[in-house]
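Peer 1: give the three-dimensional model of this entry:
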Amino acid sequence: MPEGHTLRRLADQLNATFSGQEVQTSSPQGRFAESAALLDGAQFVAAESAGKHLLVDFEGDQLLHVHLGLYGKFLIKRGASTPPVGQVRLRVESETAFADLRGPTACELWTPAEEAALLARLGPDPLREDADPTRAWERIRRSKAPIGALLMDQSVLAGVGNVYRAEILFRHNLHPLRPGQALRRAQFVAMWDDLVALMADGVRIGRIETVRAEHLDLVRARDRRSYVYRRQGEPCRLCGTEIRTDVLVGRNLFWCPRCQPAYRGRT
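Peer 2: Okay, here's the model as predicted:
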């Protein structure tokens, strides 16, 4: 599933392509036809992301909510439109470009109240200027749940997925099963600041890269630029210990048992 940087990058691209323009909207597939007709001819005001959600404001207080889910794609192309290919749920078109949405989990018109409800139930998003990390810290410090589960809980932190979860825990030498309440505030603040920087890099370059500059000589040219994600059975880039994997809340964990020692609690 796309992580938060993907949605933020998509929002930026949509703004650069359509913001301030009157656009034509249609649903070649037909599943969004009624709502697309309501948006047709309206001005594209602005797109933004909130965690893994895309929110697009159109004139007249009309709001498009999109969640790509596992298979959704929202592809933007410059130039005159061409006949739709495949199951296009929504097409947004101007005189100079068009964008096709395929396979989303959600594509729906929302009211401002529905948007407000979404933002209220999401945790802070490291990519949003209005993010308040204290909200996440208050949830984490009171929880007995593993930090590896809390980081993936969108009501705790919005936009963090499996890749950022695995990599941020490695970068801060934290075992994924360490209870949230066993974290020190300084550890959380360091992780938050790191996520802000890493996810901003993801927006800028269009992919997740988490290996520090001083360790890039340990990464082969064709390797994923990550420390532990999907590297189970391979040696840790830093200590050589075999990377392990397990399942937590339906998702795979990846960690180095030496760099991320198990939490033993207080004796």
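Peer 1: for the rest of this, base every contact and every neighbour count on C-alpha atoms.
Peer 2: Fine.
Peer 1: which residues does A99 contact?
Peer 2: Under the criterion of CA atoms under 8 Å, 6 or more residues apart in numbering, the neighbours of A99 are 74-77, 91-93.
Peer 1: distance check, L63 against R89.
Peer 2: When distances are taken as CA to CA, to the nearest Å, L63 and R89 turn out to be 16 Å apart.
Peer 1: what's the answer for F18, then?
Peer 2: 18 Å.
Peer 1: next: R139.
Peer 2: Using CA to CA, one obtains 37 Å as the distance from R139 to R89.
Peer 1: same question, E167
Peer 2: The gap separating E167 from R89 is 34 Å, by CA to CA.
Peer 1: longest helix anywhere in this protein?
Peer 2: Residue-count comparison of every helix in the chain, with assignments taken from DSSP state H, identifies helix 185-205 as the longest.
Peer 1: in it, what's buried?
Peer 2: Of the residues in helix 185-205, those with enough neighbours to count as buried (16 or more other CA atoms under 10 Å) are 188, 191-192, 194-195, 198-203.
Peer 1: same check on stretch 54-68?
Peer 2: Buried residues in stretch 54-68, counted by 16+ other CA under 10 Å: 54-58, 62-68.
Peer 1: export the residues you listed to a markdown table and tack on distance to R9 and secondary structure?
Peer 2: Putting these into a markdown table (distance: CA to CA, whole Å; DSSP: H, G, I helix; E, B strand; the rest coil) gives the following:
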| residue | distance to R9 | secondary structure |
| --- | --- | --- |
| L54 | 10 | strand |
| L55 | 13 | strand |
| V56 | 13 | strand |
| D57 | 16 | strand |
| F58 | 19 | strand |
| Q62 | 22 | strand |
| L63 | 19 | strand |
| L64 | 17 | strand |
| H65 | 16 | strand |
| V66 | 14 | strand |
| H67 | 14 | strand |
| L68 | 13 | coil |
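Peer 1: and the helices in the stretch 1-150 of the chain?
Peer 2: Under the criterion DSSP state H, counting those that start in this stretch, the stretch 1-150 of the chain contains helices at 4-18, 33-39, 112-121, 133-141, 147-150.
Peer 1: the first one packs against which elements?
Peer 2: Pointing back at helix 4-18 there. With contacts defined as 3 or more CA pairs under 8 Å, 6 or more residues apart in numbering; DSSP states H and E, helix 4-18 has these neighbours: strand 44-50, strand 53-58, helix 185-205.
Peer 1: let's compare: structure for the following, please.
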Amino acid sequence: MDQITSSQDYDTDGATAYGGDSTATNDLNNLDFLVGLSICQDYDYSSEIPDECLALIFQLLSSGDRKRCSLVCRRWLTVEGQSRHRLALNAAAEVSAHLPSIFTRFESITKLTIRCDRKSVSINDDALTLISLRCRNLTRFKIRGCSEISERGMNSLANNCESLRKFSCGSCSFGAEGMNALLNNCSSLEELSVKRLRGMKDSFAAEPIGLGTAASSLKSIVLEELYNGQCFGPLNYWVEKFENFEDTSVFWGLG
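Peer 2: The predicted structure is shown next:
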């Protein structure tokens, strides 16, 4: 739109915007109205908000509202992704090809949940390794129904995400080696929850599970519906020895 600089540039041919008398005063009033309307329609006032402030606004919104805001423009999409710290991810095998682009957008994730439906094939060790490399600042990780993840994937997670403070798994297929890797590498681990861990079917072959370097930081252990849960027996000794455990948080549901 061309810039209007004076009333002489504005010609209504004898009529005003509201059908009244064509006077110099009305012309100028109409000019101010039209120019103001043009500014309101064309100017993006949100561009004056710094990225840091925009990120704080997004953090006050619900997950659904954040998703809708990310569709407004490229800048909002970028800021919303960079300021998101919590993510829940469908862990079906088909998602593996999209993981690089997902974690390029969401590069600041510290709390991650991956979940796979029982009827689907889950992501594998390579996918978990990629996630652990892209999310080295994870403090909370929850994994459900990922039957294709083995000791190798858990070793990668333990080595790359040493800042983990909370770990929860359910209906997974790795075993004692994977658990020990986690407990030996994540020295800041405070909460451990294990349910239906299916990788320890042979109690004679499975190695015992101890607290490792996490012994001084763990405060809560929840074990439920385990196969050969006696592999976790050494934890009982540590729970009784260290005073940092909260009595009400330790639940032994060994199967």
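Peer 1: please state their TM-score.
Peer 2: The TM-score (TM-score structural alignment, normalised by the length of the second structure) is 0.23; 115 aligned residues with a CA RMSD of 6.9 Å.
Peer 1: of R139 and R89 of the first structure, who's got more company?
Peer 2: Comparing R139 of the first structure with R89 by neighbour count (other CA atoms under 10 Å), the higher total belongs to R89, at 22 against 16.
Peer 1: surely that one meets L101?
Peer 2: Yes: here R89 of the first structure lies in contact with L101, judged by CA atoms under 8 Å, at a distance of 5.6 Å.
Peer 1: returning to what we had before: make a markdown table out of the helices of the stretch 1-150 of the first structure and add distance to W255 of the first structure.
Peer 2: A markdown table is the format used below for these (distance: least, CA to CA, whole Å):
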| stretch | distance to W255 of the first structure |
| --- | --- |
| helix 4-18 | 22 |
| helix 33-39 | 45 |
| helix 112-121 | 29 |
| helix 133-141 | 20 |
| helix 147-150 | 10 |
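Peer 1: nearest to F254 of the first structure, out of those?
Peer 2: helix 147-150 (9.9 Å; CA to CA).
Peer 1: burial count for Y237 of the second structure?
Peer 2: 11.
Peer 1: L150 of the first structure now?
Peer 2: For L150 of the first structure, the count of nearby residues is 21 (other CA under 10 Å).
Peer 1: mind checking the longest helix of the second structure?
Peer 2: helix 24-42.
Peer 1: what residues of it count as buried?
Peer 2: Neighbour count says helix 24-42 of the second structure has 26-27, 30-31 buried, by 16+ other CA under 10 Å.
Peer 1: in JSON lines: those residues, plus distance to D65 of the second structure.
Peer 2: Conversion of the buried residues of helix 24-42 of the second structure to JSON lines gives the following (distance: CA to CA, whole Å):
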{"residue": "N26", "distance to D65 of the second structure": "44"}
{"residue": "D27", "distance to D65 of the second structure": "43"}
{"residue": "N30", "distance to D65 of the second structure": "38"}
{"residue": "L31", "distance to D65 of the second structure": "38"}
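Peer 1: so which of those residues is the closest to A158 of the second structure?
Peer 2: L31 (66.9 Å).
Peer 1: separation between that closest one and I39 of the second structure?
Peer 2: Applying CA to CA to L31 of the second structure and I39 of the second structure gives a distance of 12 Å.
Peer 1: just I143 of the second structure next, same as before
Peer 2: With distances defined as CA to CA, the gap from I143 of the second structure to I39 of the second structure amounts to 50 Å.
Peer 1: now do L54 of the second structure
Peer 2: L54 of the second structure is 22 Å from I39 of the second structure, where distance means CA to CA.
Peer 1: please apply the same query to L130 of the second structure.
Peer 2: From L130 of the second structure over to I39 of the second structure (counting by CA to CA), the distance is 47 Å.
Peer 1: count of residues packed around N159 of the second structure?
Peer 2: As a burial measure, N159 of the second structure scores 18 neighbours (other CA under 10 Å).
Peer 1: surely it is in contact with N185?
Peer 2: Yes: the pair formed by N159 of the second structure and N185 meets the contact definition of CA under 8 Å, at 6.3 Å.
Peer 1: hang on, G170 of the second structure in a strand?
Peer 2: Yes: using DSSP: H, G, I helix; E, B strand; the rest coil, the secondary structure at G170 of the second structure is a strand.
Peer 1: is it in contact with V194, as I believe?
Peer 2: Yes: the criterion here is CA under 8 Å, and G170 of the second structure meets it with V194 at 6.1 Å.
Peer 1: now do the shared contacts for those two.
Peer 2: Counting by CA under 8 Å, 6+ apart, G170 of the second structure and V194 have no contacts in common.
Peer 1: adding distance to L119 of the first structure, write the helices and strands packed on helix 4-18 of the first structure out as CSV.
Peer 2: As requested, those are exported to CSV (distance: least, CA to CA, whole Å):
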stretch, distance to L119 of the first structure
strand 44-50, 7
strand 53-58, 10
helix 185-205, 18
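Peer 1: out of the ones you listed, flag the one nearest A106 of the first structure.
Peer 2: With CA to CA as the criterion, A106 of the first structure lies closest to strand 53-58 of these, at 9.3 Å.
Peer 1: what is that closest one packed up against?
Peer 2: In terms of contact count using 3+ CA pairs under 8 Å, 6+ apart, strand 53-58 of the first structure is assigned the packing partners helix 4-18, strand 44-50, strand 62-67.
Peer 1: recalculate using a threshold of 6 Å.
Peer 2: strand 44-50, strand 62-67 (3 or more CA pairs under 6 Å, 6 or more residues apart in numbering; DSSP states H and E).
Peer 1: okay, those strands in JSON lines with distance to A97 of the first structure next?
Peer 2: As requested, these are exported to JSON lines (distance: least, CA to CA, whole Å):
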{"stretch": "strand 44-50", "distance to A97 of the first structure": "13"}
{"stretch": "strand 62-67", "distance to A97 of the first structure": "19"}
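Peer 1: the helix or strand where W76 of the second structure lies: what's the following helix or strand?
Peer 2: Here W76 of the second structure sits within helix 74-82, counting by DSSP states H and E. Note on helix 74-82 of the second structure: by DSSP H and E, the next helix or strand toward the C-terminus is strand 86-90.
Peer 1: pull out the buried positions in that next one.
Peer 2: Within strand 86-90 of the second structure, no residue qualifies as buried by neighbour count (16+ other CA under 10 Å).
Peer 1: neighbours of L183 of the second structure, how many?
Peer 2: The number of residues near L183 of the second structure, taken as other CA under 10 Å, comes to 23.
Peer 1: now do R74 of the second structure
Peer 2: One way to gauge burial is a neighbour count; for R74 of the second structure, by other CA under 10 Å, it gives 10.
Peer 1: swap in the one 5 residues further on?
Peer 2: By the criterion of other CA under 10 Å, V79 of the second structure has 20 neighbours.
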